[in-house]
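> what would the 3D arrangement of this be:
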Amino acid sequence: MTQQTIYHIGTPGTPWGATEKAQWLAEQTKKRSYFDDVVSKIETFKSDFDVDQYGELAYDSGTYPLFVVRTKNWDDSKPTVLVTGGVHGYETSGVHGALRFIETKAKDYQPHFNVVVAPCLSPWGYETINRWNPAAIDPNRSFVADSPAGECAHIMNYVAGLGVDILAHIDLHETTDTDNSEFRPAKAAMDGKVNTNWNIPDGFYLVGNSEKPYPEFQKAVLDSVEEVTHIADADDENKLIGEDIAQRGVILLPTAKMGLCISFSKAEYATTTEVYPDSPKATPEQCIQAQVAAVTGGLDFLK
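Presented below is the predicted three-dimensional model:
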C-alpha cells in the first residue's frame, strides 16, 4: 500500500515544538456536539441509574463536564465492572456503544455487578473528531501517574475514589481509515519519525493485557461479537497492526507500560475492543451493536 508519509505540518525528521502544535490546534474545528449527542442522552438515564459528574475539562474552545453512569443500589459485596468509551474521541462507536449498552443492557447485570460506564472520556476529541486532546496528547498513552491529560487524570481519580477492586474493564475503541489518512502521519510528524505500519484490520479484534491474558475471557467476548459482525483475520505475517496474534482476533500488549486505558483500573479481566466501521462488510450500526456485544459477552462469562 502506498501512503503519504509527509505530513503538512512540521519539518520531516524534526519533532514538533510549541509552534507546530499550535498550528495543528488552530486547524481543528467542531464537527458535532458532545452536548447534543452524549450529554442529552445521559440525562435520560437519570431515572434508572446514578449519574455522577467526575470532573470537567476547560479548554479555550469550551468547558466539558464529564460523566459516569452507575447501576443503582451500589453493593460493595458485588464485583465492580468498568466500561469506558471515547478515550479517543473520534472513535464514534466506542462512545455510542457505551451509551447503547447503558440504554439496553446495563440493568440486566445489576444483580451480578456494580456497573460503572464512562461513555466519553474525550469530549473535545469527540466534537473535533480527533485522537488527541488540544495539547496534542494521546489520552490512550497517558494513563500514568500524574497524567498530563485531564481526560485520563479525572477518570483515574474517580475510579480510585470508589475504593473497590475492579473485576473487569472493557474499553471501547475502533480503527478507521482516517488512522492512515490523518492520525498516523500526524503522529509520525510530531515525533519526527517515519511511519511504517499502515495495517488496518478488516473486522473486529481485541487488545488484551499481556500480563493477564485470560484467553477464555477474550474468546467469550469475540464469540459474542461474532454474532453481530466479523472477526479480523491476521495478515500474511500472522499479525494485526504489526503485532503477533496471541489467539484468533487477539493481540496482547504490555498495557501498563504503554499507559493504555485498560491498565489504570488494575482489573483482573481487561480488554480493548477495536472495530472497523469503514469495512465494506459492516455498517456503523453494526459497529455499535458489536461494542455492546463485546461488553455483554465479557460480563456473561464472568457472571
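
> C-alpha only now, for contacts and for neighbours.
Will do.

> buried residues in stretch 243-250?
Buried residues in stretch 243-250, counted by 16 or more other C-alpha atoms under 10 Å: 244-246, 248-250.

> do stretch 2-12 as well
Along stretch 2-12, these residues count as buried under the neighbour rule (16+ other C-alpha under 10 Å): 5-7, 10, 12.

> how about the strands of this protein, start to end?
Listed in chain order, the strands of the chain (DSSP state E) span 49-59, 62-71, 80-85, 114-118, 166-174, 205-209, 239-240, 243-244, 250-253, 269-275.

> measure stretch 65-85 end to end?
15 Å (C-alpha to C-alpha, to the nearest Å).

> could you also give me the structure for this next sequence, so I can compare it with the first?
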Amino acid sequence: MSNTIYPIGTPGEPWGPEHKQQWLEAQKIHRSYQDEVVTKIQALSAQFEIIEYGLLAYQQDYPLFALKHKNWQAGRPIALVTGGVHGYETSGIHGALAFAAELTPEHSQAFNILVVPCVSPWGYETINRWNPDAIDPNRSFYEGSPAPEAQLLLDFIAPFSSDVLVHIDLHETTDTDNSEFRPALAAREGTTNNNWNIPDGFYLVADTERPQPEFQKAINAKVATVTHIAEADINNQLIGVPISGHGVIEYAGRKLGLCMGLTLAPYVTTTEVYPDSPRSTPENCVAAQVAAVVGALDFVRAL
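This next block holds a predicted model:
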C-alpha cells in the first residue's frame, strides 16, 4: 500500500537543503522535555549518578543525560538501557525512566546499571523520528555520524563499551509510521513509499549477528504477562521482515547504524511496542517496556 504524495518536494527527486528547511519550519513543539523527562531524571538522584554527557544546540539547548547506578562496582558486567532514540516513541523514554525508578536490588547487585532515557529530546518535544536536519538518529550509529544524538552517545559509551553484557533499546511502532514518517522518508530520498503492515502487539528486533533466540524468547514471555505479543501476518512476517521466532524479527544492527549496534554486547534487542492498539493504554505500553528490560536481565542473570 502506498501513501499519497508527501507535501514537500517533487516526487521522484531527493530533497535539497531548501526542502529540509521547509520540513523543519513545519515542525512545532508539542510537549516539554524539561517538564516531562528531565524532572523525572532529577528525581532519581538518590539511586543514580546523573551524568550530562552532551548538549544538543538546536533552536534551544537540550542537555543529554545518563543515569549511572550508585551501586557501581568495577569488574561487574554492564546492563545498558536506551530510550528515545526516536523521540516520538513515548513509551521508550518513560519505560526507561520507570525501569530506573523500579530497579530492584537483584538487578543492581548483578549488573552495573546504565540508563540513557532520552537520546533525542528535540524529537520528543516535536514528536519526530528525525532530528532537525531530517536525519534519523537510529540509522546513524557509526563514527563520524551526521547525527549528534548518535555521535554523542557513541562517545559517551565508548569507555564502557567492552563491559556491556546486555543492551535493551526501547522503541515503538506506531500508526504514524505509515501516515507520516515512511512517506516523509520516501519524499526525502526521492523514492516510492510502500507502507508496511503495522503489527498489533509487542515484538522484538534481534541483531542478525547475535540473535540469541532463547534470550528473545524469554523477553517476550515476560512481556506477555502484561500485554499481547504481535502475531505474524499472512506472509509470516512483521513489518515486511520474516519472523525468526514468535514476535521476533532480525535486522543487521551495526550495518544499518542502529542503536542496538552501539556496543558488541552479546545480548541485545530492540523492543517495539504498539501504542495505537485498541488493547493498549499508555500505562500498559510503559509496563511492557519495563517487563522487557526485566525479562532480559532475569535471563542473563540466570546464565
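
> superposing both, give me the TM-score.
TM-score of the superposed chains, computed with TM-score structural alignment, normalised by the length of structure 1, equals 0.97; 301 aligned residues with a C-alpha RMSD of 1.1 Å.

> mind checking which of the strands of structure 1 is nearest Lys31 of structure 1?
Of all the strands of structure 1, strand 62-71 sits nearest to Lys31 of structure 1, with 14.0 Å by C-alpha to C-alpha.

> now for that closest one, which elements pack on it?
strand 49-59, strand 114-118 (3 or more C-alpha pairs under 8 Å, 6 or more residues apart in numbering; DSSP states H and E).

> nearest to Leu222 of structure 1, out of those strands?
Here strand 114-118 is closest among these (C-alpha to C-alpha), at 20.3 Å.

> what span of structure 2 lines up against the closest one?
The aligned range for strand 114-118 of structure 1 in structure 2 is 112-116, by TM-score structural alignment.

> mean deviation (superposed) between that stretch and structure 1, please.
Its aligned residues in structure 1 lie a mean 0.3 Å from stretch 112-116 of structure 2 after superposition (mean C-alpha distance after the TM-score superposition for structure 1).

> show me what that stretch is in contact with.
Stretch 112-116 of structure 2 is touched from outside by 65-69, 71-73, 76-83, 96, 100, 107, with contacts defined as C-alpha atoms under 8 Å, 6 or more residues apart in numbering.

> filter those residues to the buried ones?
For the contacts of stretch 112-116 of structure 2, a burial check counting by 16+ other C-alpha under 10 Å picks out 65-69, 72, 77-83, 96, 100.

> just the residues you listed now: which is nearest Asn235 of structure 2?
When these are ranked by distance to Asn235 of structure 2 (C-alpha to C-alpha), Gly83 comes first, at 30.2 Å.

> aligned partner of that closest one in structure 1?
Residue pairing (TM-score structural alignment): Gly83 of structure 2 is matched to Gly85 of structure 1.

> what does Thr270 of structure 2 give?
Checking TM-score structural alignment: Thr270 of structure 2 goes with Thr272.

> that match contacts His173, correct?
Yes: between Thr272 of structure 1 and His173 there is a contact under C-alpha atoms under 8 Å: 6.7 Å.

> joint contacts of those two?
Common neighbours of Thr272 of structure 1 and His173 (criterion: C-alpha under 8 Å, 6+ apart): none identified.

> how about stretch 53-60 of structure 2: buried residues?
Neighbour counts over stretch 53-60 of structure 2 (16+ other C-alpha under 10 Å) mark 54, 56 as buried.

> typed the wrong thing, it's stretch 108-123 of structure 1
Buried residues in stretch 108-123 of structure 1, counted by 16+ other C-alpha under 10 Å: 109-110, 112-123.

> distance to Glu237 of structure 1 added to these, as CSV?
Shown next, in CSV, are the buried residues of stretch 108-123 of structure 1 (distance: C-alpha to C-alpha, whole Å):
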residue, distance to Glu237 of structure 1
Tyr109, 40
Gln110, 43
His112, 41
Phe113, 40
Asn114, 41
Val115, 39
Val116, 38
Val117, 36
Ala118, 36
Pro119, 35
Cys120, 35
Leu121, 34
Ser122, 34
Pro123, 37
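
> which of these lies closest to Asp165 of structure 1?
Asn114 (11.1 Å).

> mind listing what the alignment partner in structure 2 of Ala168 of structure 1 touches?
In structure 2, the residue paired with Ala168 of structure 1 is Val166, using TM-score structural alignment. Contacts for Val166 of structure 2 (C-alpha under 8 Å, 6+ apart) come out as 78-80, 265-268, 296-297, 300.

> try it again with 6 Å
Val166 of structure 2 makes contacts with 79, 265, 267-268, as judged by C-alpha atoms under 6 Å, 6 or more residues apart in numbering.

> repeat for Pro15 of structure 1
Contacts for Pro15 of structure 1 (C-alpha under 6 Å, 6+ apart) come out as 190-192.

> right, I'll leave it there.
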